[in-house]
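*Asks:* next come a sequence and a model predicted from it.
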Amino acid sequence: MNNEPYKVSICIPIYGVEQYIARCAESLFEQTYHNIEYIFVNDCTQDKSVDILMQVLSKYQVRKPQVKIINHKYNRGLAAARNTGIDAVTSDYVMHVDSDDWIERNAVELLVKKQIETGADYVMANHIQNLGTYRIFWERPHIVNPRQLSLSLIKRYMPINVYGQLFHISLYRNHEIRVAEGVNMGEDFQQVPRLAYYATQIAIVDEFIYHNENTNKASYTRSSFNINKWEQVWSSTQIIIDFCQEKGENFVQAANFLRFKTAANSLITLTKGKLYPIEYKRMSDIVNARRDLWKSMPVTQQACFYLSNIYMVAVYVKAARILRFALNKMYKKIRHHDIVKP
C-alpha cells in the first residue's frame, strides 16, 4: 500500500441485490490495488443484501477498516444513493460500481496506472454487458477532447454509464454536479456529460474491466415501465438541455437533437409496446415541430412519428424491438465464449 500513489473511493449503492452482491463484493475486496475506500450506501433494502455483504467482508479482514456502510433512514432511490456516496468520499479519486455488477481484479490498478501516466482527471474504460444468453463488448471510442466527448455523450453516440470509470472528486465538488433526487431513470446521463465537459484531460483504458449485469429484473432501470419512469427520463433530459443552453452554439444544437431523439427512443425502448395516448401526442408534437431534426434521426425512429394511429405505432414498436435485438446480435461485437470472472 505504501507504494500506491493515492487512495481511491468506490461508491456502491445497495438495494434488492441479494442474488448478486456477494459476487460484486468479492471482486471489490480482491482488488490488486490496496489503498481503497469502500462506501456502501444501503437505501433501505428489504432483502438480505447487507447481511450477505457482511458475510463476505468477514472473509477479508484486511479490508474491514476500509469499509463504510451508510444507511438511509428511508428508501430514497438510486439518485440519492449516488449523492450520498459522493458526499462521503474522502479521497481525490472516485469510482462507481453497481452492486449487481462486478469488476476485474486489476480494475482499480489499471485505472490508477493510466491516470498516473497521463495526469487525467477522468479515466474511461471498456465494459462488458451481460444479457444472459450472450454478452456485448462495448469499446470506448478514443475521444479524449473533453468538449467533443461531452457532445458525443449528449447526442448518445456512445454508452453513457457512470460506473467503471475514474473521476477526480473536484469534477463533482467544484462544479456542484449532483443527481436530482427522485429522478432515477437517466441518472447516469445527468452526470457523465457534465463531468466530461469540465474535465481538463481524459484518458482511456483499453482493457475490459467492468461487467454490467443486465439480467437483474429487480433493477430500477430494468423493472416494468410506468409513466412515472417516463417522466423521469424527460427530467434527466431536461437537466442536460438546461446545461447545454449555457455552453455555446454546438451544445444548443446538441440539446435540440437530444430532445427529439429522446422522444423517439421513449417510444421504441422505454414503453415496450405500452403507449399512452397523451404522452404519444406530447412526443409527436415535439418531434414534428422540427422536421429538420426529425429527418436526422434513423428511419426506424422517424417511422414512429410518421404513423398517426397510436395502435399502429404500438405494433411498430414491438416489431422494432425484435429488429433491434436481431441487429445487436449481428453488429454489436457479441461474443459467445465465456468470460473469465474474478
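*Replies:* Ah, there it is. Numbers count the residues shown, from 1 in each chain.
*Asks:* C-alpha only now, for contacts and for neighbours.
*Replies:* OK.
*Asks:* need the residues that contact stretch 81-88.
*Replies:* By C-alpha atoms under 8 Å, 6 or more residues apart in numbering, the surrounding residues in contact with stretch 81-88 are 11-13, 39-43, 94, 178-179.
*Asks:* quick check: closest non-adjacent residue to Ala107.
*Replies:* Distance criterion C-alpha to C-alpha, 6 or more residues apart in numbering; nearest residue to Ala107, sequence neighbours excluded, is Ile209 at 5.3 Å.
*Asks:* in the helix or strand encompassing that neighbour, what counts as buried?
*Replies:* Counting by DSSP states H and E, the secondary-structure element that holds Ile209 is strand 202-213. Judged by neighbour count using 16 or more other C-alpha atoms under 10 Å, the buried positions of strand 202-213 are 202-205, 208-213.
*Asks:* next one for the comparison:
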Amino acid sequence: MVKVSVIVPIYKVERFITKCVDSLMSQTLKDVEFIFVDDASPDRSIELLNKCIRKYPNRVDSIKIVSHEKNKGLPAARNTGLALATGEYIFHCDSDDFVDSDMLETLYDTAQKEKADIVWCDWYLTFGHNERYMKQPCYKTSLDALKGMLGGTMKFTVWNKFVKRDLYIHNNIFFPAGYDMGEDMTMMMLFSCAKKVKYIPKAFYHYVKLNTGSFTQTYSERHVVELDYNVHRISDYLHERFGNTLNKEIAFLKLAVKYPLLISANSKKYLLWKTWFPEANRYIKINHYVSSRCRFLQRCAAKGFFVVIRIHYILFHKVVYGLIYR
C-alpha cells in the first residue's frame, strides 16, 4: 500500500494539463501513485500528459494511465480511479487546476498525526492575473462539518479533501456516474461515515477559473436534472443514517443548490428558482451558515423582488469579478 493515490480525470484540458502534472510530479511526498483517467478526451491532452511525465523518470513507476473507450463523465472517471487505487488515502485533483509542492506531504502528515479519516484545507480561486484566498471553516467533528457543508458555509468540493480510502470501501461509497452536476456532494456521504476529521488553515490547491460567467451560462436543463438527482441522493442517504435530525440542514442544501440561479440577469433562471425546492424557502431566515447578503437575496427572490437580484448581479458580479478578478 502506498501512502496516497492521486486521481486525475482528463477531458479537454490541453491548455492546462502540463501545469497540473508538473505540480503533481513536484510533490515533496515520494510514496504516491498517480492515476490519470483519460475520459476519451478528443484533444491533445493525453499526448501532452505523456510528454510531461517523461521529464520525471523517478515517478514513472508510480504512474497509471487508463482510458475510457467513450466519454463517461467526471463521476465515472473518478470511480475508475478509485477502483485502481491502492493508497491509504485518496486525493482528487482536477486536471485544469494545480497544487503547491508540499500539499500531499502536509495533508498526509496531518492525517497520520491526528489519526484523521478526512483532512481538508483552504484553497485559492485562481483567475488569469490574480488569485483570491478562499478560507474554509474549522469544525471539530465530522457531524459539524457535514452540517457546515449542508448549510453552505463549507465547500463540499472533492479537491481540497484528503480522505482515507477505507471510508470509500467499507461504506460502499462511489460517485454518481451519469450525474455530473453536483457529483462532489459525495463528500457529504464520506463525512457522515468519518470518525475523526481535521482542518488545516492553509491553502495548497489552485482552482483555476478563467471564465467567470461559465456556470450561469451553462446552467442547462440537463444540469438541473443532475443536481436534482444528487440532492435527492444525499437527502435519502442522510435520512437513512440520521433519521429526521438533519431536515433543517437538508433544506439549507436545497437553498444552496439553487442559489447560483440568482447570480444572473436571466428571468428564466429566476422562474426556475421559484419553482425548484419551494419547500426550502421557509428556512431562508434561519440559515446563519451563509452571509446576510445571501439571505437577503434569497428573501428578495422568495418575495418576487427580482429587480433587486438583477441590480446586484450587475454591480457585484459584473464589476467585482468581471473587472477586479479576471
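*Replies:* Done, it's in. Keep in mind that this is a model prediction, so the values were computed, not measured.
*Asks:* in the first structure, which spans are strands?
*Replies:* Chain-ordered strands for the first structure, with DSSP state E as the definition, fall at 8-14, 36-42, 67-71, 93-96, 102-103, 122-130, 135-138, 166-168, 202-213, 334-335.
*Asks:* what about the fifth one, how far off from the second structure?
*Replies:* Its matched residues in the second structure lie on average 0.7 Å from strand 102-103 of the first structure after superposition (mean C-alpha distance after the TM-score superposition for the first structure).
*Asks:* so where is that strand in the second structure?
*Replies:* Under TM-score structural alignment, the counterpart of strand 102-103 of the first structure in the second structure spans residues 98-99.
*Asks:* now do the aligned partner of Pro176 of the second structure in the first structure: how many residues are near it, please.
*Replies:* Alignment note (TM-score structural alignment): Pro176 of the second structure maps to Ala180 of the first structure. As a burial measure, Ala180 of the first structure scores 17 neighbours (other C-alpha atoms under 10 Å).
*Asks:* returning to that earlier point: which strands and helices lie in contact with the strand holding Ile209 of the first structure?
*Replies:* Packed against strand 202-213 of the first structure by the contact rule (3 or more C-alpha pairs under 8 Å, 6 or more residues apart in numbering; DSSP states H and E) you find strand 102-103, helix 107-118, strand 122-130.
*Asks:* can you put the ones you listed in TSV and add distance to Ala25 of the first structure?
*Replies:* Putting those into TSV (distance: least, C-alpha to C-alpha, whole Å) gives the following:
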stretch	distance to Ala25 of the first structure
strand 102-103	8
helix 107-118	14
strand 122-130	18
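*Asks:* which of these is buried the deepest?
*Replies:* strand 102-103 (a mean of 26; mean count of other C-alpha atoms under 10 Å).
*Asks:* count the residues that sit near the spatially closest residue to Ile65 of the second structure that is not a sequence neighbour.
*Replies:* Leaving aside its chain neighbours, Ile65 of the second structure sits nearest to Phe36 (4.8 Å; criterion: C-alpha to C-alpha, 6+ apart). Using other C-alpha under 10 Å as the criterion, Phe36 of the second structure is surrounded by 25 other residues.
*Asks:* wait, isn't Phe36 of the second structure in contact with Ile17?
*Replies:* No - no contact is recorded between Phe36 of the second structure and Ile17 when judged using C-alpha atoms under 8 Å, the distance being 10.9 Å.
*Asks:* hey, where'd the helices end up in the second structure?
*Replies:* According to DSSP state H, the second structure carries its helices in the segments 17-25, 45-53, 74-84, 103-114, 142-151, 165-170, 186-193, 214-217, 221-242, 247-258, 267-275, 292-302, 306-312.
*Asks:* closest to Tyr283 of the second structure out of the ones you listed?
*Replies:* Of all the helices of the second structure, the one in closest proximity to Tyr283 of the second structure, counting by C-alpha to C-alpha, is helix 247-258 (6.8 Å).
*Asks:* quick one: buried residues of that closest one?
*Replies:* Residues of helix 247-258 of the second structure classed as buried under the neighbour-count rule (16+ other C-alpha under 10 Å) are 248-258.
*Asks:* cool, and stretch 136-145 of the first structure?
*Replies:* 136-141, 144.
*Asks:* got the residues you listed as JSON lines, with distance to Arg194 of the first structure columns?
*Replies:* What follows is these, written out as JSON lines (distance: C-alpha to C-alpha, whole Å):
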{"residue": "Ile136", "distance to Arg194 of the first structure": "26"}
{"residue": "Phe137", "distance to Arg194 of the first structure": "25"}
{"residue": "Trp138", "distance to Arg194 of the first structure": "21"}
{"residue": "Glu139", "distance to Arg194 of the first structure": "21"}
{"residue": "Arg140", "distance to Arg194 of the first structure": "18"}
{"residue": "Pro141", "distance to Arg194 of the first structure": "18"}
{"residue": "Val144", "distance to Arg194 of the first structure": "14"}
